[in-house]
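In: Build me a structure from this.
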Amino acid sequence: MPLSLHFSVDSKIERVATVEAKLVTFLVEQDLPYSLSEYLLKLVKSMPGPDLLSQATLGRTKATNIARQALAPHFHEKLLESLKTNLFSVVIDETTDSSVAKQLAVCVSFCDEAMNVQVDLLALVECSDGSASGLFNQLVKVMDDVKKAGVPLQNWVGFCSDTTNAMMGINHSVKTLVEGKYPWVTVVKCSCHLCALVASHACKKLSKSLEDLCRTVCNHFRYSTKYQDAYRKEFQVFTQVEQHRFLALAPTRWLSFQNCARRILEQWDALTLYWDSLVLDDPSNANDHVRMTLNNPYSRVMMFFVEYVLGELNEFNTIYQSEKPLFHLMKTQVEKLLWTFAMNSMKPSYVRTVNPFDINPHDEVNYLPDENVYIGYKGYDLLVGLETREVTSGYFVVESLRIRRSARDFYVEAVQ
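Out: Model (predicted):
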């Protein structure tokens, strides 16, 4: 018998506590998040009396059939009715389910009568052909079904997707095919995906050792409670840093690099001591490489630069994750980002006189001197401290120029 039924009931206070305990026990038994508790209680309160509930029967098969054959058609019909009277945009994306079947999700976005933005799933169709033609053919079938349901296709005013070649290529893509068949539709690239691609390409201009450091540190602690306890009890306590866990660097989420870099920088001194100790017990090449990276102050400067520059991209990216329509801010925000990156590596007299979209990042005549390339105030402060200690060292000059040139290469790639 489920644990949620193992409660006795006496007084009114106890009956109320029993209801709450049963709901919480249900969440625990079904491995559901506690955040559902508020909505679950509202659902229970909206239920009819016990007489009707005692007559209800619901198993897995019946629930599946109700969802597929009753609820899905009902809400799909309501969605089509909304599209008949409202302008809407279409957003598509590919996905692969657990059975490795490729599917195309077609979503619509529109403003309802109350001027609230609604985003709903219009269709989820299997699409074994991931080419531009295959994706477009499936989209046409969906829109033909929408037209047959009485929705005027002239209400379709916008199209958006990620920025892959199949979706947004300039020669043959879903974008070009949509513009050819539905010329009144405005095509817009996904700003969030575009921003992630900018970060992805620009980060290739930086040293791979920074990414390797984030991955190695996270993987080292992820599956070992022994390592975690030793690090927390000895090194984090000794250096008096927050006892935070390390974040994994997601290969498809380039902007997560900033959060990983920030956490590594927060724990840098503790990590340095930890790996100095670890190398004594396990002098492997991998551990020695991490130790050398952590003991190299110029690696720390570069990590500060990563934190700063990806912070600029993350701030830009966050704007377009708002639930409010912010399309009117896009041009201004793109110009601001281009202007910031250009000012960090090029002469202000040039940047201020050129349209941000016309800036030529390869115009070396208008480059700032290497020593003036901006790398963020934290990296700059650390570099100034290193210059004070190594004022006569030729190694400082070489490393300082390397860092600033890497930063310039990042800016050039990002602006391009």
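In: alpha carbons only for contacts and neighbour counts from here, please
Out: OK.
In: ranges for the strands of the protein?
Out: When secondary structure is read from DSSP state E, the chain shows strands at 88-96, 102-111, 117-126, 156-161, 186-189.
In: Tell me which other helices or strands the second one touches.
Out: Packed against strand 102-111 by the contact rule (3 or more C-alpha pairs under 8 Å, 6 or more residues apart in numbering; DSSP states H and E) you find strand 88-96, strand 117-126, helix 132-148.
In: go with 7 Å
Out: Using 3 or more C-alpha pairs under 7 Å, 6 or more residues apart in numbering; DSSP states H and E as the contact definition, the elements that strand 102-111 packs against are strand 88-96, strand 117-126.
In: Repeat that for the fourth one.
Out: In terms of contact count using 3+ C-alpha pairs under 7 Å, 6+ apart, strand 156-161 is assigned the packing partners strand 88-96, strand 186-189.
In: Now show me the structure for the sequence below, then we'll compare the two:
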Amino acid sequence: MAKAAIKLASVLAAHNVPFKIMDHLSEVLRDIFNDSKIAQELAMKRSKATTVVTNVIGKSYKEQLAHKLRETKLGVLTDESTEVGSIKTPCVVVRFFDHDNECVESTFWELCEVYNTANPENVGKGATASNLYEGMMKTFEKHEIPVTQMIGFGADGCSVMMGAHNNSVASRFRNECPGLFVIKCVCHSAHLCASEACKALRRKCEDSAREVYNFFKCSSKRQCDFVQIQSFFHLKPHKMLHPSQTRWLSLVAVVQRILEQWEALRLFFSDMWLSEKLVAAELIFNST
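Out: This is a model prediction of the structure:
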């Protein structure tokens, strides 16, 4: 019975299925497999499923992962964020060679709370390099993973993570692990390079891309009218994309989509301007 409960809970965790489904699934299984003794004795709802995943499957996997990390070299990747519950946590990922699978694995290790209610003295420190470093090191010390096993560290390029003169997380790792290979996030570096390059362009270019998206986003009628024009030009009925502020290099896909639909967009906005006398359509048409 315990084996069946663990396997069923592992399916929920592996496929990101809401635990709430267990309030009905166990009853459905008993009804379907009425000749099965295991199904008839299975009694597991969402609370038990959550407990099994957290205290049985999760802890067992963490112990197996810790055992592997004690015997192999590893790299540490981290990034700090604030979740919807206003809890500031750095996510720690370990990268190592898994001898069982014979490949390099990047695996989630732990979420470390920066402001832990159990340690109120850390609140005054804030999200400093010292506080972040100590929080990460405690997770490895807890599972008896020696610091000498660490050969690499990766994070974004902010001063807290990558600053010099022993005032960053990276410099503290260097002091503990001589010869440590430190690398900044390639995505952040590419984003900074692209942002500096885009400063040579007129700001109106990016503003026009946002205006095109905003013109369509809340009007199903405009979207349907645009699909008809796309079919006239034998174009795929692709929607306009939103240039995001946080998704790196998203402007590339936005510009490519506008260029792909250029002729259809010109005809659409000229028609909206001349037939319906829309000021927004006129401004977009003249800006392009």
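In: Can you calculate the TM-score here?
Out: The TM-score (TM-score structural alignment, normalised by the length of the second structure) is 0.78; 245 aligned residues with a C-alpha RMSD of 2.3 Å.
In: deepest of the helices and strands packed on strand 156-161 of the first structure, which one?
Out: Most buried of those by mean neighbour count (mean count of other C-alpha atoms under 10 Å) is strand 88-96; its value is a mean of 19.
In: What is the mean deviation of that strand from its aligned residues in the second structure?
Out: If you overlay the two and look at strand 88-96 of the first structure, the average distance to its match in the second structure is 1.1 Å (mean C-alpha distance after the TM-score superposition for the first structure).
In: Need the residues that contact that strand.
Out: Residues from elsewhere that reach strand 88-96 of the first structure (C-alpha atoms under 7 Å, 6 or more residues apart in numbering): 102-110, 155-161.
In: try 6 Å this time
Out: Contact partners of strand 88-96 of the first structure, identified using C-alpha atoms under 6 Å, 6 or more residues apart in numbering, comprise 102-110, 156-161.
In: what does stretch 92-105 of the second structure give?
Out: Looking at stretch 92-105 of the second structure with C-alpha under 6 Å, 6+ apart, the contacting residues turn out to be 74-78, 106-110.
In: go again using 7 Å as the cut-off
Out: Contacts made with stretch 92-105 of the second structure from outside it, assessed by C-alpha under 7 Å, 6+ apart, are listed as 73-78, 106-111.
In: what comes up buried for it?
Out: 92-97 (16 or more other C-alpha atoms under 10 Å).
In: For that stretch, measure first residue to last.
Out: Start to finish, the residues bounding stretch 92-105 of the second structure are 14 Å apart (C-alpha to C-alpha, to the nearest Å).
In: residues in the second structure aligned with stretch 97-107 of the first structure?
Out: Mapped onto the second structure with TM-score structural alignment as the criterion, stretch 97-107 of the first structure occupies residues 83-93.
In: Now do the end-to-end distance for the matching stretch.
Out: Its start and end residues considered, stretch 83-93 of the second structure measures 17 Å (C-alpha to C-alpha).
In: would you list every one of the helices in the stretch 101-250 of the second structure?
Out: Along the stretch 101-250 of the second structure, the segments classed as helices by DSSP state H, counting those that start in this stretch run 129-142, 159-162, 169-176, 186-198, 203-217, 220-232, 250-260.
In: For my notes, please list those helices in a markdown table and give distance to Lys59 of the second structure and mean neighbour count for each entry.
Out: Shown next, in a markdown table, are the helices of the stretch 101-250 of the second structure (distance: least, C-alpha to C-alpha, whole Å; neighbours: other C-alpha atoms under 10 Å):
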| stretch | distance to Lys59 of the second structure | mean neighbour count |
| --- | --- | --- |
| helix 129-142 | 13 | 16 |
| helix 159-162 | 29 | 19 |
| helix 169-176 | 27 | 19 |
| helix 186-198 | 32 | 13 |
| helix 203-217 | 45 | 15 |
| helix 220-232 | 49 | 15 |
| helix 250-260 | 38 | 15 |
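In: I'd like the helices and strands packed on strand 102-111 of the first structure as JSON lines, with distance to Glu242 of the first structure appended.
Out: Output for those, formatted as JSON lines (distance: least, C-alpha to C-alpha, whole Å):
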{"stretch": "strand 88-96", "distance to Glu242 of the first structure": "38"}
{"stretch": "strand 117-126", "distance to Glu242 of the first structure": "40"}
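In: Out of those strands, which is closest to Leu213 of the first structure?
Out: The closest of those to Leu213 of the first structure is strand 88-96. By C-alpha to C-alpha, the value is 30.8 Å.
In: and the angle for the closest one with helix 132-148?
Out: With axes from the mean of the first three to the mean of the last three C-alpha atoms, to 10 degrees as the basis, strand 88-96 of the first structure and helix 132-148 are set at 130 degrees to each other.
In: for strand 88-96 of the first structure, the distance to its chain's centre please.
Out: In terms of C-alpha atoms, centre = their mean, to the nearest Å, the gap separating the centre of strand 88-96 of the first structure from the centre of its chain is 17 Å.
In: Same check on stretch 55-65 of the second structure?
Out: A distance of 23 Å separates the centroid of the chain from that of stretch 55-65 of the second structure, by C-alpha atoms, centre = their mean.
In: Also stretch 81-93 of the second structure?
Out: The offset between the C-alpha centroid of stretch 81-93 of the second structure and the centroid of the whole chain comes to 11 Å, using C-alpha atoms, centre = their mean.
In: follow-up on the earlier one: closest one of the buried residues of stretch 92-105 of the second structure to Gln228 of the second structure?
Out: Comparing those against Gln228 of the second structure with C-alpha to C-alpha places Val93 closest, at 47.7 Å.
In: got a list of what Ala70 of the first structure touches?
Out: With C-alpha under 7 Å, 6+ apart as the criterion, no residue contacts Ala70 of the first structure.
In: Distance check, it against Leu52 of the first structure.
Out: Between Ala70 of the first structure and Leu52 of the first structure the distance is 20 Å, computed by C-alpha to C-alpha.
In: Repeat that for Asp162 of the first structure.
Out: Counting by C-alpha to C-alpha - Asp162 of the first structure and Leu52 of the first structure are separated by 48 Å.
In: Asp156 of the second structure pairs with which position in the first structure?
Out: With TM-score structural alignment as the criterion, Asp156 of the second structure pairs with Asp162.
In: residue contacts, that match?
Out: 189-190, 193.
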